[in-house]
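Novice: Sequence plus predicted model, see below.
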Amino acid sequence: MLKLQLLGSPQISLNNELVDLRSAKAKALLYYLALNRRAHSRLAMAGLLWPDRTDAEARANLRQAVHRIHQHIPRCLATTRDTLQLNPGLDVFVDALRFAEEIQMALGKPDDAEIQERLRRTISLYQGDFLSGVFVDGAEEFEDWALSKREHLHGLAFESLRRLTQAALAHERVFEGIHYAQQLVNLAPWNEDSHSYLIQLLAMNGQVQAALAQFEQCRLLLRDHLADEPGQRLTELVADIRRGIEFEQKSVAIAKTGGSSADVGQLGQPKSSTTQKQNTPRHNLPSPLSSFVGRQHELADLARILRQQDMRLVSLIGPGGVGKSRLAVQVGRALRPHFKDGVWFIDLLPVGEDVTLEQAVASALSIHETAQGTLVDLLSLHLVDKEMLLLFDNCEHIIDSAGLVAMKLLQAAPRLKILATSREPIRIDGERCVSVAPLALPNEKHTHTTQALLAYESVDLFVQRAAAHTPSFVADGRNAAMIAQICRQLDGIPLAIELVAARIRSLSFNQMMAWLERDSGAHFRLAKQGQRNAHPRHQTLYNLIEWSYQLLQPQERKLFARLAVFGDSWSLAAVQNICGDGPDTDAPDYHTQVTTFHSQESTFDLLANLVDKSLVVAMQIGDEVRYHLLETIHAFALDKLAISGEETYMRDRHLAYYLQFSQAWSSLRQGISHEAWQSVWLAELGNIRAALSWSLTTGAAKSGLQLALNTGRFWFRQGFHRESTNWFQRLLALPTAQEDKSLRLAALSTTGFTNWWILGDYVTAQAQQREALALAHELGDVTQIGKTLNNLGGAALRMGKNEEAIAYLEQSLTLFSHNANRIDRAWSLILLGEALLAETQSQAAQTRFAEAVQLLRASTNRSLLAYPIRRLGQIALLRQETDLAGGYLRESLELNLAVGEVEGRVACVAAYAVLFLQSGATSQATLLCAAVSAALAANRSQLSGYDAQQYAWLCGHLRSADASFAETWNEGLKMSLDSAGELIADWAQRMA
């Protein structure tokens, strides 16, 4: 199937493979013919593209362009001596044609639900202006045609988005409306109505600051580009929004109803400001100069918890900078109506040698010390009948006295409640601990629209704070993804985000991104300028964590710095073996052994202390507790590790431990499910990467190559193929990688296989396998000679050199005929079967695949067994033997599912689609075909060999055979592999 994507930056693809014609004029010719489906005279086309040449020269150039198109896209054009056109029988999709047809039909009908859905579905095709970035030099007539098309399609897109936005606004579908309004603004930035829609929708969603920032952007655009100002209607709308700002009312409403931020947008203004003032209890809560962003669910949950009669002490626990204090103040503000004697904020930062906690509480409550009794007694007497909420902020540095005073006050005053913030629990009876996590972050593995990114609290906070510092700032399609990445780099920690957002005045996004990505320590340097009215430990993020660090005991500091060696989360066993102090900390060679340290118990205690103090995060994953450092804190710990002088020593120990770990788990086959085995590797992947990186840094090729080989099975099962070959390539390039020839041979064979089998890099694969073959002959390793011949045969097969492939593979089969290893012989049979199938010798291929199945059934390699069974099913499909094919495909799919072989599952689903088609279930075949496309895109992989050939034929056939192909295909794109499996199972049950 030929696919032309002309909306946005043009792309040409044939059977899902990108095609580059390498000629601007050849591309222009193909674009023009694709949009004008009729025969055109050669003379007219020559004049269109080469108007400044003679007729003879222009026609000669045209012949070259036609030849180039035929070279890359066979049978693309239908030509005669005098005319040419796009082949009428060609299966071709042109997004611009489909877009125009669908939109024009929809816009010509009444605006009902069906038309709205058609518009939603079709507008996604518009990825940018027609032939964006294309300029064909010297072809003015072509450029005029392209400009006309561009303007026409742009107008259709604008009208479609306008109608979608208006419909969403009319039906109060706010998120949908924001999504389309943002696209409308991007499409027509100087259209005032576009901005008006977006501003109104943002305000409806409670994003007041974003709405005001959008208005400012609109005003500047109109002034700078049109020398105009916003009209009266938009100006009045913004004035209404400014009058409606009431953050405090929003918080109170959430606390009363236990609702979410969506509920708040329905509130009106208070009936009487005088009544409000008379009924509001006293308080001393600080009034922040900036708005409170996000945390609406936490706010509602905390309000609900503190309204419970028996809940007396609630502690907000989390690392420094995560927003505990701000959340506590907001909760207190929301709960003021529920405590008739007020809500009182007690800042415990000044408490220390000169000020006691009791004095801080007394000062906040305006209670003066007397000579009678202790100050705690005086406080208890004052609070005995009070219905009051005290906010104890920053308890961690006086945790013992905070617990003692809280317990005495709560015992004395039955209607008193305390909300505390701390890095660790206060640990007295009745305490309810609530963890405060960083703000929500968008997943970097998924693609998000600009508006979808703005819905994340971390991104919203950055945008609001940046707009506060630079009023003209606005988040749009140009910077939203970078904002999301910055927030991810900062772990969603509010203090970090606020300090970095303030730098929007002096750094561009590109500079900020480059700095953050270049140096993890930049988290601190970017945030070096704090606010003058902040406590010293809040003036920089670095100082904040330094302050926490200085509160640790010496042994806790030592362990904290050592934890920086971990690349990701770690297990208790890992920290005990790597970070504990053994009896002899200088002598052991940690490249060859891992010592079991005698201080495991004390290491556990120190780690538990760091968890309690919120410097380390503990997570329950299945039956195991794992630990990790937030990235910002990890960067700080790295600085401390470097200063300690232990970095090389600790990284050597880390590498040694994970070399031993990988050896043990790579050979583990029995007594554990694939899912459990996989989860262990996934949990440790960050540490394996860190260990491999260290082996590269130190030139430890032997350790690095062995670790990579041990990890190879996991990488292959998970589809981490490019990562695998990248590590091998870099390790093999080390000078020390020449020392161990057996290890080098194994590494070349492994990565060479991945290069031809999965990645299609046949040239690199052949070079690697030829070096491996020479080493195997030098070492006299018959098994490796056979494996290398298999790999050379496989690469030749993929390059279309079938006869060369068969020669290599018959050599390897001869070698393995005397070898007891079933797996090696099975591989020779499988690859030889592939070569024979490519030569259309299906009967001979079936014999080889059947032999391979017989060998593998006697082995434990279920993953490989699935492959030749699938081929037997596909050969049965060639002969229309659907019952036989169904049996083979079902077994192959079940085997792939059992061992977690994702690519094998995808190939089986594609083969099942052919089976569905042969059985008359055309729509279901289209669903499966689309599900395969979605799975390949999600895994960034592609089918190869016979699977790819069969799938390409299937997609082309279904487009012509399925009357509702487009609609069914879009439905299938939403299906997961699990859903596809359920569809197959249901169909098989009905057919039984």
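Specialist: All right, it came through fine.
Novice: CA atoms for contacts and neighbours, from now on please.
Specialist: Noted.
Novice: quick one: contacts of the helix or strand harbouring E176?
Specialist: Using DSSP states H and E, the element containing E176 is helix 174-187. For helix 174-187, the external contacting residues (CA atoms under 8 Å, 6 or more residues apart in numbering) are 154, 158, 161-162, 164-169, 191, 194-195, 197-198, 201-202, 204-205, 449-452, 476-477.
Novice: next SSE after it?
Specialist: In N-to-C order, the element after helix 174-187 by DSSP H and E is helix 192-204.
Novice: and the direction of the very next helix or strand once past that next one versus that of helix 174-187, what angle?
Specialist: Using DSSP H and E, the next helix or strand after helix 192-204 towards the C-terminus is helix 208-226. Going by axes from the mean of the first three to the mean of the last three CA atoms, to 10 degrees, helix 208-226 is angled at 20 degrees with respect to helix 174-187.
Novice: Check which helices and strands the helix or strand following helix 208-226 sits against.
Specialist: Sequence-wise, the next helix or strand downstream of helix 208-226 (DSSP H and E) is helix 232-243. On a contact count with 3 or more CA pairs under 8 Å, 6 or more residues apart in numbering; DSSP states H and E, helix 232-243 meets helix 192-204, helix 208-226.
Novice: max-length helix in the protein?
Specialist: Scanning the chain for the longest helix, with DSSP state H as the assignment, gives helix 140-170.
Novice: What residues sit buried inside that one?
Specialist: 142-143, 146, 149-150, 153-154, 156-158, 160-165, 167-169 (16 or more other CA atoms under 10 Å).
Novice: Mind giving me the packing neighbours of it?
Specialist: Using 3+ CA pairs under 8 Å, 6+ apart, helix 140-170 sits against helix 42-49, helix 95-107, helix 113-123, helix 174-187, helix 192-204.
Novice: One more to weigh against that first structure:
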Amino acid sequence: MPFSPSSDSKADFVLITALPEERDALLDNLPGYRQLPPDNESIRNYFQADLPVVFSDGSTGTYRVIVMCLLGMGRIQAATATADAIRKWQPRYIILVGIAGGIEARDVRIGDILISDQIIDYELQKLTSQGPEIRWEVLRADPKLLDACRNYRSETWQESIQIQRPRKGKPRRHTGPIASGDKVIAFGKVLARYRNVWPKLIGVEMEAAGAAMAAFQSSAKPGFFMIRGVSDLADENKGTRSSEKWRPYACAVAAAFIVALLRNGPIPLYEKSSKKTQQVELILEGEFDAFSLSQQRNTIDVLAALLKIDPGDIRILEVRQGSIALLVEMPRVAASRLHELAINRDFRLKTIGLESLQVEGRATIRLIDTAAQDSNNILRWPSTTSVSGGVNVDAERDVNIHGDVVGRDKISNTHSANTSGGANIVGSVSVEGGSELVGRDKIEDNSIKTGNIIGAGVVVIGHGASASVTIEAPAPLIMALHQPPQPPQDFTGRKSELAQLVSILTQGVNTGIALYGLGGVGKSALALTLAKQLAPSYPDAQFYLNLKGTTQPMSTAEAMVRILRAYYPTSKLADREEELSGQYQSILYNQRALFVFDDADGAEQIERLMPPAGCAVIVTSRHHFTLPGLFTHGLDTLPPEDANALLTKIAPRIGGLGHTIAKLCGYLPLALRVAASTLATHVNLDPADYLRKLTDKQKRLELVEASIGLSYELLPPDLRQTWCKLSIFPDSFDEKAAAAVLELKPGRLLDVLGELVKGSLVEWNDVAKRYRLHDLVRLFAQKRLSKDEQQAAHQRAGQHYKHDKRQFYLIDAIFHLQHGGEYEEAAQLAVSNTSIIIGRGQSRTLRSLLERFKAGQLSNEQSGAVHISLGQVCTLLGEEKKAQARFKQAIAQAGTLSRSSSKSLLLARAYRGMGDLLQRESPPDALKWLQRGLQQLSGRDAQLEADMRIKVGTILMDLQKYTSAQESVELGMKLLLRGPSQLRAAALLNLSEIHYRQGHTRKGQQLAYRALKISAQLRDDWMMLRLKINMGVNADIEGNWSDAVTAYQDALELATRLGDVNHLTMLRINLGLLRMNMGDYAIADDHLQKGLKLARSHDYLKVHLANLLCNIADLDLRQSQSQEAMPSLLEAEHLAKEMGLDHLLPEIYRSLAQVYLLQQELRKASTFANKSVKLAEEFGDAVEMGKSLRVLGQVQWANNQHKVALDSFERSLSLLADHDPYESARTKAELGQRLKVNDELDRSIALMQEARATFQKLGAERDLASLDNFK
């Protein structure tokens, strides 16, 4: 492919973004990009890509493209960064790419493209007595790129948009002026003022004025251009959840468009450089991975260091599976040296240092002199050389310097040193230059001298004198959404299995893979290796979760909670598993996420954890099970050759004994790894002696215990028992927990744990900062502890977790106290914290622990309390029969107690549990149980009594016994202590609702605000959500629509944060209906469509689906779109009949009547209107009947039955007048219009004026406009 270089240091384009997400979207569209190494002259980070272009005449070439991201937002940051980029790269063009706010009045929609022909700077202002006066400054876009953009007619660029559009549609292009300044504009009145001066304004943003000014004022005079994707409409909705969903798409749209435009060749190439350089094409052939960007970048960095040229002078021409073609522009002296090597047939990878490329297998290199005119000058070398070792810098910060990575253990001698950062320095090494080589650990080496850092990694070549070298790698950035640990560095073999598994997932037939087999066979290692290969295909998130199937299986709910916590770290999540499942599926909808579920117990544990389409799952388990969409693969031990390779990779001195040791270890990866690590860390242990020990050792755990047992024997005697005590932890543990169990001081503890990690007897997770013992290793250690030793260790762990002030480890505390024989203490901790544990989604785990208590371990009183806690868990999980059985067992247990106070309290709690259980299905029965419970208390527990009285008040309110409800709640409040509490907030909310239902609006509001204040102090988001919805409903009923919208929007944000899809759907319905009545049809449609999407995504939300379809149809009908309304209404009718939602039928039939009325099918319209009226009358619903009579009147008027129609309107008005101000006003408007036609002008005018006053008060803009049109 021909290449026309711009210059040694010049760039064709510098693409600038303000935000990292904008930069990432650009890089995703640029093939073969790489990050350039930092230099001492700039604080900026740059990325470079060589972009192939095809011109209109068919000729081709390459643009050098530089990408940079600002350090911050705004004009100053943009101006400074642009000036820096111009000085460094002397670009021909500066292009600003990213997101912006669009102007809705110019028909701009979210997701569209903005092409700026002018930048309107509004920041320069004169302060006058009348306020600030803007002195506009106009900066024009580069005409060449603007013209190229206007004439770029292809729409194929949309295929490159890498983010799914949140809503159906296609991006449209808008060309015009864009306002720029330092202020975030989210206020319609400000935009309206700007548009008075600039009526063609299409958008607003914050950086263009600074970047454009820097370009125009520089001596180089690069052209300036800007492309923006619309992420919001620069109004009051900016920053809301709905607008935030568009940001990734808007970034992707802008990036895809600008890259496609550049690929189309909008400007000619630079003329060739006249410098004394030569272009050389290098083709490396070997096991190159065409999809490994890190391998490509590493190749360029090593070559650049070797040839002493800038990495920017090396371009990737083509990458195929098995080869990589590079075009290098280098001084002719360096090119001549390559010729000499070729002529002497001494061109070998090791000769020039290319062993650093870390290409597996064999590789050859061909040198092509592209500057030569004679084709005979093309030289080829067939020699092949193994490529390994050298310098490698990858994402895991493993740096090799002339040697292989051997792990993260620290080794020092005169010839090799391995830093804790994962770098290995082997042999005689020197670095050119005089500056210090900076690193993490100081290493003394007799043949190392300090020198320069070259590129992103460290490159050392040659020999030198004695000196010290330090290697420093930055600490990793831990992201909760990207959790999987790195696979073992010594992972060996399984290539065919990996290829098969990758193929299975990428074909799209299966959504997951289940790996099953013997413990220690390498399931987890293979899963993590597979996950690492698949990670680029699942960029949104990668999760790792140990489900503890072989010890204390994690409940499905707890697993969901842990994943949801990655998105919502502090919010309270749903209690019931069904609702939690909805949150789980909702947050993962439209995500490309990868899940590794390690050590699963079986199908039941995994089934609900299966994510929606677009995600992938890798499961490991000792059990074989099947699930739809899950491909199962049984994992066997390693083949003999791979087993030997693993042993010699970890401990090379095993030599020829590897095959025999591998056979004794049964080719089991865990046994192989532990055996090899034993030899690697104990250099005085002869491999032959070790082999003899393996042969002689008798073991129950067969292969694994052989190697673990020897490692155990090599521990100092005092360390052996210490290590065994750590086996009481069923999963990972931190240093504080280990200190408590081992009773060691911090300094000694770290030494002990360090020794155990070094010997591979304890694993360390650097991401989670926690330790663990492998399952089989834990089993080995447990067998070497006596029962008394185990109990004592469990007791210390239990006390440690119990006294954690954050209460993060309640489950752990209960587990260890229980296993330590402290049964009463464990039960008391579980019983007193049941609600907290349930709230964390650990219901099933709690149930498992509570069910472990055996007869005789607890007192009768504590046993009854445990039954009540189990009943509460079963109630939450929807297991009514089991819950009822537990409560009855508690009641029976209370009968065995001799102390009347203990008996009464236990009975009261059991009765309260029965009340909770029956509240939904049978409120009267629930009331009876609660009242029986109150009779038992008699002042024995004020808080419990208060809680039960508030619960009684709630049930009485639902039974419409408001006076009794109020008395009960107020009595409960008197029993509560002063100060903020959830119980006081709940009581105030109930009182507020009671007053609202009785029409005492002001009192209800006062109580609601008091509850809101307490909830805010407690940061109780669930209570806040309930309060906001309550306030919105009441404001809506009172006709305070603006207040209702505010309350609903606040509730919407809370529900979104909590992942409460049920309330999210309900709020979308309420906001959609409210906005529709206010005349904001576009916003109403947005809310309703989002609600519809949620309702269709979750089966348990199906109850909302018919209601949503009715509202969507109503919106269509208000815009006279009868054809669009019909499908929604027919589906709604089907759902209403199927689900028994008969109360929706009057609305459905009323809307069908309107459809047929618009279509002039008056007979059908009359039939459905009469059916609607009849059903509404049967249900006794005055509002529905009033609305149906209004539609019947419209049909009758269309049939020229004017007198009958007027009677229907009058009846509608009489029904609606006292119940719904808005619907009453709509009927008044309809009746007033008909009376005017009938020449009853006085009453017509009066009704129209009344309707106008109501519409004005409510803010029903379209209804007002309709009255004006009629006038």
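Specialist: Alright, I've got the coordinates. Quantities reported herein were computed from a predicted structural model and do not represent experimental measurements.
Novice: tm score of chain vs chain?
Specialist: The TM-score (TM-score structural alignment, normalised by the length of the first structure) is 0.48; 612 aligned residues with a CA RMSD of 6.5 Å.
Novice: which stretch among the helices and strands packed on helix 232-243 of the first structure comes nearest R744 of the first structure?
Specialist: Ranking these by proximity to R744 of the first structure (CA to CA) places helix 208-226 first, at 57.5 Å.
Novice: Show me which positions of that closest one end up buried.
Specialist: 208-222.
Novice: nearest to L889 of the first structure, of the residues you listed?
Specialist: Ranked by distance to L889 of the first structure (CA to CA), the buried residues of helix 208-226 of the first structure are led by A210 at 53.8 Å.
Novice: The closest one is in contact with L201, isn't it?
Specialist: No - at 10.4 Å, A210 of the first structure does not count as touching L201 under the criterion of CA atoms under 8 Å.
Novice: can you pull out the helices in the stretch 551-700 of the second structure?
Specialist: Here the stretch 551-700 of the second structure has its helices, by DSSP state H, counting those that start in this stretch, at 556-567, 577-588, 603-607, 640-650, 658-664, 669-681, 687-696.
Novice: Also the stretch 251-400 of the first structure?
Specialist: Using DSSP H, counting those that start in this stretch, helices in the stretch 251-400 of the first structure cover 261-264, 273-279, 296-307, 324-334, 357-364, 375-383, 399-412.
Novice: cool, and the stretch 901-1050 of the second structure?
Specialist: 923-937, 942-958, 962-975, 982-997, 1001-1018, 1021-1038, 1041-1058.
Novice: got JSON lines for those, with distance to V53 of the second structure too?
Specialist: Formatted as JSON lines, those follow (distance: least, CA to CA, whole Å):
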{"stretch": "helix 923-937", "distance to V53 of the second structure": "73"}
{"stretch": "helix 942-958", "distance to V53 of the second structure": "70"}
{"stretch": "helix 962-975", "distance to V53 of the second structure": "75"}
{"stretch": "helix 982-997", "distance to V53 of the second structure": "64"}
{"stretch": "helix 1001-1018", "distance to V53 of the second structure": "58"}
{"stretch": "helix 1021-1038", "distance to V53 of the second structure": "54"}
{"stretch": "helix 1041-1058", "distance to V53 of the second structure": "44"}
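Novice: can those go into JSON lines with extra columns for mean neighbour count?
Specialist: Output for the helices of the stretch 901-1050 of the second structure, formatted as JSON lines (neighbours: other CA atoms under 10 Å):
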{"stretch": "helix 923-937", "mean neighbour count": "20"}
{"stretch": "helix 942-958", "mean neighbour count": "23"}
{"stretch": "helix 962-975", "mean neighbour count": "20"}
{"stretch": "helix 982-997", "mean neighbour count": "24"}
{"stretch": "helix 1001-1018", "mean neighbour count": "18"}
{"stretch": "helix 1021-1038", "mean neighbour count": "21"}
{"stretch": "helix 1041-1058", "mean neighbour count": "21"}
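Novice: A645 of the second structure: which of these is closest?
Specialist: helix 1041-1058 (50.1 Å).
Novice: do you know which of the helices of the stretch 251-400 of the first structure lies nearest R626 of the first structure?
Specialist: helix 324-334 (23.6 Å).
Novice: Which helix or strand contains L1129 of the second structure?
Specialist: Going by DSSP H and E, L1129 of the second structure is part of helix 1122-1139.
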